[in-house]
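Peer 1: mind looking at a prediction? Sequence and model below.
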Amino acid sequence: MPFMKGREPIRRTLKYLNAGKLVLKDNVRIFSVNYNTYGDHHAGARDFVFWNIPQVQFKNPDVQVLTLKNMTPSPFVRCYFEDGRDMLIDVDSRNRDDIIEHLIQVVGKTREQLNAETRLKESKDNPANFGYGCGRHCICEIPGQVPCPGTVPLPDHMRGKIKFAPK
């Protein structure tokens, strides 16, 4: 499996990418992280980029994610919004967990917003959905489908009992 090669291949697994906690607000268009590859006060930003940027990219497919290395004396995150504004977030001397928690509070969606969006995604008005809690209880209610064998017996050529029975 070629995707399991390289440094820390766990970062490319679907389970790891889905475990990301940072879902950015809808009006964030560009998310950039500025840090250096050296220095102790940049260690948290380096770890954040290494471990959490793939999750941020996976959870926010409409947001452009940039990492700018060795261009700044202190690490920071800058978010650009669709109305032209930008927000500067200082991550100097913070570890990656503190950075994630702070970003969730400042530019992330709340837990209530995420729950409401998941409920809306599971809309019940799709005619392909059937079962408990949907418009149709069974697929046999759709015209053109075979009716349930409990209400209308199947034709003999569709029954395994007759089709595969020894003659």
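Peer 2: Happy to help now that I have it. Here the structure is a predicted model, which is why all the values come from computation and not from measurement. Residues are numbered from 1 along each chain as shown.
Peer 1: only C-alpha atoms for contact and neighbour calcs from this point on.
Peer 2: Will do.
Peer 1: ok, the most centrally placed residue in the chain - contacts?
Peer 2: Computing the C-alpha centroid of the chain and ranking residues by CA atoms, centre = their mean puts residue 59 first, at 3.8 Å. Under the criterion of CA atoms under 8 Å, 6 or more residues apart in numbering, the contact partners of residue 59 comprise 17-18, 20, 22-23.
Peer 1: and what of residue 47?
Peer 2: Counting by CA under 8 Å, 6+ apart, residue 47 touches 95-96.
Peer 1: most neighbours among the contacts of residue 59, which one?
Peer 2: Across the contacts of residue 59, neighbour numbers were computed from other CA atoms under 10 Å; residue 22 holds the maximum, 23 neighbours.
Peer 1: helix or strand for it, which one?
Peer 2: With elements delineated by DSSP states H and E, residue 22 resides in a region that no helix or strand encompasses.
Peer 1: take the one below as the second:
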Amino acid sequence: MPFMKGRAPIRRTLQYLESSRLVLKDRVKVVTVNYNPIADHHKGARDFVFWHLPQLQYKNPNVQIATFKNLTPTPFLRIFFENGEDVLVDVDSKPCPDIHDHIKKVFCKPDSQLEEEAIERKSLDNPANFGWGCDRQCICEIPGQVPCPGVVPLPKIMRGKYKFGLEVD
């Protein structure tokens, strides 16, 4: 499989991308990461970009995420909000787990809110659902569908005993 080649191919799997709990708050619009790929005190930012940035992009499709390399002597993250404000996060000499935990604690939705949103997404309010416990009991209630045979008899060409039965002269 070609997607399993390269450095740490696990990062390209759907299971890995979905395993992250980094779901940013709705007011976050842009995240930039500034780091150098060579310096030792940039190792935490480098590892964060390598391991957690794909997950962050996958979980937040409406947030613009940019990385800037070799532009700054100290690594930092800058988060821009929808009202025009921005926050600088200093990640100089911090390890990757500390950066991850700080972003999760300050800029991400809490776990309780994520669970509530998941329950709302699973709710039975989807108009395509029908049956017991849904808005519609039967698909025949939707305009354009064939009515129930108990209410309006089906045409004989749509009934099996006429369609597949042997015709006798």
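Peer 2: That came through fine. Only a predicted model underlies this, so the values are computations on that prediction, with no experimental measurement involved.
Peer 1: what about the helices in structure 1?
Peer 2: Under the criterion DSSP state H, structure 1 contains helices at 14-18, 43-51, 53-59, 96-107, 111-121, 160-163.
Peer 1: the longest strand in structure 2 is where?
Peer 2: strand 28-35 (DSSP state E).
Peer 1: residues contacting that one, please?
Peer 2: Contacts with strand 28-35 of structure 2, where a contact means CA under 8 Å, 6+ apart, come from 42, 45-46, 49, 62-82, 107.
Peer 1: switch the cut-off to 6 Å
Peer 2: The contact list for strand 28-35 of structure 2, computed with CA atoms under 6 Å, 6 or more residues apart in numbering, reads 63-69, 75-82.
Peer 1: can you check stretch 102-118 of structure 2 too?
Peer 2: Residues lying outside stretch 102-118 of structure 2 but in contact with it, judged by CA under 6 Å, 6+ apart, are 22-25.
Peer 1: give the buried residues for it.
Peer 2: Residues 103-104, 107-110 are the ones in stretch 102-118 of structure 2 that count as buried (16 or more other CA atoms under 10 Å).
Peer 1: for it, grab the matching residue range in structure 1.
Peer 2: Stretch 102-118 of structure 2 falls opposite residues 102-118 of structure 1 when the two are matched by TM-score structural alignment.
Peer 1: mind checking how far that stretch is from the chain centre?
Peer 2: How far stretch 102-118 of structure 1 lies from its chain's middle: 13 Å, per CA atoms, centre = their mean, to the nearest Å.
Peer 1: same question, stretch 47-55 of structure 1
Peer 2: Taking CA atoms, centre = their mean, one finds stretch 47-55 of structure 1 lying 15 Å from the centre of the chain it belongs to.
Peer 1: what of stretch 92-107 of structure 1?
Peer 2: 19 Å.
Peer 1: swap in stretch 4-21 of structure 1?
Peer 2: Centroid displacement of stretch 4-21 of structure 1 relative to its chain, using CA atoms, centre = their mean, is 13 Å.
Peer 1: before we move on, what about stretch 114-122 of structure 2?
Peer 2: Using CA atoms, centre = their mean, the mean C-alpha position of stretch 114-122 of structure 2 is found 12 Å from that of the whole chain.
Peer 1: related to what we said a few turns ago, taking helix 43-51 as reference, get the angle to the longest strand of structure 2.
Peer 2: For strand 28-35 of structure 2 and helix 43-51, the angle between their directions (axes from the mean of the first three to the mean of the last three CA atoms, to 10 degrees) works out to 120 degrees.
Peer 1: give the buried residues for strand 28-35 of structure 2.
Peer 2: Of all the residues in strand 28-35 of structure 2, those buried under the rule 16+ other CA under 10 Å are 28-35.
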